[in-house]
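>>> Here is my input, please return the structure:
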Amino acid sequence: MKRYKYIILVLVSVVMIMTACKKYEPYPIEKVTIDYIFDKGDSDAVNAYKFLIGVYVNLRQGHNSIGGDALDAASDDAVSSSLSQTTTPVSILSRGAYNSLTMPADENVWTIYYNGIRSATIFVNNIDAVPTRGKVNGISLKYIYKSEARFLRAHYYFELVKRYGGVPLLGNKVYQLEDDITVPRNTFEECINYIVSECNAIKDSLRTAPVTPDQVHSVTKGAALALRARALLFAASPLFNGGNTSKDPLAGYTAYDANRWKLASDAAKELLDLGTYKLVRDFRDIFLIPNNSELIFIQTGHIGATVELYNGPVGIGAPAGLGQTSPTQELVDAFPMRRSGKFITDPTSGYSINNPYGINDPEKERDLRFQYSIFYNGAKWLNDGVQTFEGGLSKPNIGTQQTLTGYYQRKFMGKFETEASVANHNVDWTVFRLAATMLDFAEAENEINGPTAKVVETIDSLRSRAGIFKGSASSPWGIKTNITQDEMRELIRNERRIELAFEQSRYFDIRRWKIAEVVMNQPRKGMTIVKAGTQLTYTVNDNVLQTKFEPRMYLYPIPYDEVVKNPNMKQNFGW
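Predicted structure coming up:
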């Protein structure tokens, strides 16, 4: 009889998805059972596919996803521009002002992802009953759909593991209300092994890129390989590879093993060796052109201009942007010079504090990713110039929300520099893309084999796309020929920071590298610009916002309710 029980929360959401489809004939909710959705007479798997779309719904959009702020504003790359600095969810994260009861809702993801895991398992357990007749590349759609659900389940587990460490693995069991659900947490190692094994099992029964426009949201073989590589990269990283504070197997491996870097390198290389994905020429087009050659897996969004509205500079356009995200000086300083490829701290780089953004001077230009990611004083936008000097259009100092650092987020926006107004465009969220996997590979390969030619070539490709000049033979693309492993490590980490800025990478990277307790216990910096006539004076503001990080914060606390109702649920160290 359990087979006929209504799984209310899941099925109600599916009914909502079904009724949103114009082709769907209204069907009484009390009649929607597992047998209706996984109909043995539905050779096109219409209802089952709609259920699968419901499993995808648990993927989360990353744009301004933390109470209207970017998650990166809880790292050292940005701060929220909000006037309520002590009460916003992202400021609670950045100041470490949370516990197992008060974790901000948008990062209290335990229930969200377990709902997704449950839905995926229901699909996996029942899709075999549907006599699906369609095929793609000789593979039955039934097996493709099943593999997509298994990927999503593995992905949701990874999202939990990178936040909490080991979590309960439920396998193919779907718990009912009357079941004993006092299950213990699995170890970190068991969770990583599960994610990797699932990716291995499904990778050859998924669609392969490029996909048709109507399937841009679908999981592909590339996505499975990217997830496996990312999970292994986290597993090899200092926080989890023998470096967890408590030496608890729930929080990571209890001893270091260099071979874990090799596993991560090999996994990323398998994806790169497919040759399916290519870097797009214009960095901005990654986020504007659907189904482009760099995208591996996305969470589909909508057509609109919400990114411009939330994050565009204040004072320009009608309506003007809200300027929600203020990039830090630390992030700005991470972008190298375009001509030399050198960091601005190098006295031979060509950097000048009197023209820090290279306006009207090609010799002082920065890496193109800088102008494509950040609005700075003098940047072009909507047929106007951004003014972040004191009293300027974009920093009027009249008690309204404005930049706290002298900068605004530019990334993900359309090419509206010379337009009168913004226009609608695709607003998707990139989960995996080629450049990120290239960086996964470079990091892991450098750790196991040092700065090999392949590592250097990988970074060269990203820097070349960013407009950095090849330069001299002794330092092509700003990378000296005799670079050491330690120097390459820092270079790769910096490349990751600027290539993946505002993509929710830095927040987790500083944790897995175990540097958060250093970088997050320093005040955030910005730039104060004063204009006198035509003269601009730049002064670094060394104390924009004080953030805080304690060692226990490397992992989130298990939600209080989960610990209280389950005596076998062990809380993380320090919580």
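>>> Could you use CA atoms for every contact and neighbour count after this?
Fine.
>>> which residues of the stretch 451-575 of the chain fall in strands?
Taking DSSP state E, counting those that start in this stretch, the strands of the stretch 451-575 of the chain run over residues 524-532, 535-545.
>>> Now the second one, please; I'll put the structures next to each other:
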Amino acid sequence: MKKMKKAFLILAAASLLGSCKKSYLDEELVATLTNDYYKTAQGVDDLVKASYERVRFKFEYEWAYALFQVGTDEFTEGDVTDFNYYNRYASGISPVPPVSGDAFLTTLWSDNYTGINRCNAAIENLGVVPYGASITNETVKTQRRAEVRFLRAYYYFMLVQQFGAVPLLTTPTVGVQLEFPRTAVPQVYNQIISDLRFASDSLPATQGNQGRATRAAADHFLAKVYLTRGSAKVQERGQKATDIDSAAFYAERAINNAGGFVLASNYKDLWDGVYTPAIATSLPIAGDLSRSEAAQRNKEILFAAQFNSSLLYSGRFGNQTHLYFAMRYDNEVGTPRDLFSGRPFRRAQPTDYTLSLFDRKNDSRFYKSFTMHYLRTGSSSIPKWTADNAPSPALVGQDKFALGDTAVLVVVNDENTTITRQDVEKSRYAFYPRFYKDGTNTVRGFKAGVWPTLVKHLDPFRTGIATQQGTKDGIVARLGETYLIAAEAYGRLGQYSKALEFINRLRERAAYKSGEEKPQAFWQFEGGTKGDVAATYGNLIVTEAKFETNDPVEMYPASASTKAERFIHFILNERSRELAGELYRWEDLARTETLIERVQQFNTLAKPNIQAKHLLRPIPQIQIDLTYKDGRPMTGDEKKAYQNTGY
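Presented below is the predicted three-dimensional model:
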């Protein structure tokens, strides 16, 4: 007889929130501890800290892109196709993983319940623990209780978005428990909101330790949860008439927080320390650790999963998102793999939708989100000019580029390009325009493995070139998204002018500022003028005209025939412009009930297979097989009823 053991995992992760760059805890040996330890003041405080640890899940492994990013309008599979069935909605998305390396859904389920169980144990023990060194008074106990209720809500929010109805556990599971009935989605949302309301009321505006939840983080998630529940039209999430009003209220409260959280003045500040210089003055190229650490501490970030350069304190995987979005630069001449540019697993690339969405001339977010060039860092044989391609006879026989010069250039242009085949062939470096002219034909210039590399997850601070374990914190929530939540809520209420206030505030930040140097592509390929340092906000201001008509720039689907419908697709476009590649997109499309429509419009490889069942993930079969009902194993029909429809 099979049994599912839901044993409580003893983990006093005393440095799970900290690191050498921002630590406030020390690791301690806990193998000999018993559950009685967690009924002490120090023990329950360690348990609260341990409750944060599974926030790392989203960033740790290949499920980061597979469950949250590809299979959408925004990103599709790269040229390395491991697990590409998550992009294509193929039969591999199954209750039983088709390959041994795919425990994505099982881990999504089990890791979130591990986090929930720690939260439940902390809540229970906070009710009985005496005051001590760590828990000094009732105010501190309430604050700690608010932290773990915030975390429990976070874990359940991920589960309900991915799986729908899930077991709702609010007390700790110790020993063997066999029965785990699924709880209807509306009740799960009720619990999430209850936990977040308590957290919002009880958390402080600021915390003494980086990584702990604050009131602004709770307000952000309250707004997002209310928006998710209230925006459902077909799905039953228990939506209430006041949900969208509540979303607007809590989003504004998060924006107007008392904790000093503000938008970064420059979009680039959020990812600083990893950008490729225009030319390398010294080799090897290195990331700027101090700038990167400042970026990770930026006051726009409301909540982040904490990682560290010490593998001891970053769990088994570390933050591995740096692996998945880079192009195959290391197959080009003069650009061997190095620590700065990363280890490219090449799992995810931006779709044409994403590349076409930005006003690249005026909106700085595109060139601050993607890197377009790689520099020569290797001394291996470099192509030389020949009589057929040299710009002048004097260059024949000379290296086409020197150490530190551009060796690879990717250009995101449009189909009306003036770049020709001759331009590509006679370039001194590897030149990959998205389109070029070959006579009267327009040809795609990206070969397999070539695309703009997303910079947001790059991590040149790992311990070695081959090291997969990344060190950077994973952003879970930032104010840029909060502004878009507020905008969407007001738009759904029909208050478009109010919605545009939040959108245009982000666009003001996105625009090039007066005096700001623009990238070389601005004047080479985007129609700008070399040396132009004028502000561009005037060209980015949005009015209601954007969604009153079928603006071709916004690529609205044919079904969007009203202002309200076009607004939803417009806000989804704005979310991509602001949040591209930040692991929100699959859940964005699922919650707005636009996943199928937008995938069919913008993701060619996913289009043939996606169907209604893919709005939820399958429940892992191992969970179903080990679950009892009425004291006995479930029958085949009961197992089928437990599973999501279509799997």
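>>> want to throw the strands of the stretch 451-575 of the first structure into CSV with mean neighbour count?
Supplementary listing: the strands of the stretch 451-575 of the first structure in CSV, determined by neighbours: other Cα atoms under 10 Å:
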stretch, mean neighbour count
strand 524-532, 19
strand 535-545, 14
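>>> need those strands in CSV with distance to residue 432 of the first structure, can you?
Conversion of those to CSV gives the following (distance: least, Cα to Cα, whole Å):
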stretch, distance to residue 432 of the first structure
strand 524-532, 29
strand 535-545, 31
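>>> how about the ones you listed, which one is nearest residue 108 of the first structure?
Closest approach to residue 108 of the first structure among the strands of the stretch 451-575 of the first structure is made by strand 535-545 (24.0 Å; Cα to Cα).
>>> Out of the strands of the stretch 451-575 of the first structure, which is closest to residue 258 of the first structure?
Across the strands of the stretch 451-575 of the first structure, residue 258 of the first structure has its closest neighbour in strand 524-532 (34.1 Å, Cα to Cα).
>>> Would you mind pulling up the elements that the closest one packs against?
With contacts taken as 3 or more Cα pairs under 8 Å, 6 or more residues apart in numbering; DSSP states H and E, strand 524-532 of the first structure sits against helix 329-334, strand 535-545.
>>> top helix in the first structure by residue count?
Selection of the longest helix in the first structure by residue count, based on DSSP state H, yields helix 141-164.
>>> buried stuff in it?
Taking 16 or more other Cα atoms under 10 Å as the neighbour-count basis, helix 141-164 of the first structure is seen to contain the buried residues 141-158, 160-164.
>>> Mean distance between that helix and the second structure after superposition?
Helix 141-164 of the first structure differs from its equivalent in the second structure by a mean of 1.3 Å after superposition (mean Cα distance after the TM-score superposition for the first structure).
>>> So which bit of the second structure is the helix or strand following that helix matched to?
Downstream of helix 141-164 of the first structure, the first helix or strand assigned by DSSP states H and E is helix 188-202. Equivalent residues of helix 188-202 of the first structure are located at 185-199 in the second structure, counting by TM-score structural alignment.
>>> List the residues that contact residue 265 of the second structure.
residue 509 (Cα atoms under 8 Å, 6 or more residues apart in numbering).
>>> same deal with residue 198 of the second structure?
If you count contacts by Cα under 8 Å, 6+ apart, then residue 198 of the second structure has 146, 149 around it.
>>> Apply 10 Å and report the result again.
Taking Cα atoms under 10 Å, 6 or more residues apart in numbering as the contact definition, residue 198 of the second structure lies against 142, 143, 145, 146, 147, 149, 150, 218.
>>> how about the fifth one, what's its match in the first structure?
Residue 147 of the second structure maps onto residue 148 in the first structure, with residues paired by TM-score structural alignment.
>>> Tell me how many other residues surround the nearest residue to its match once chain neighbours are set aside.
Take residue 148 of the first structure and drop its neighbours on the chain: the residue closest to it by Cα to Cα, 6 or more residues apart in numbering is residue 219, 5.7 Å away. Using other Cα atoms under 10 Å, the number of residues around residue 219 of the first structure comes to 26.
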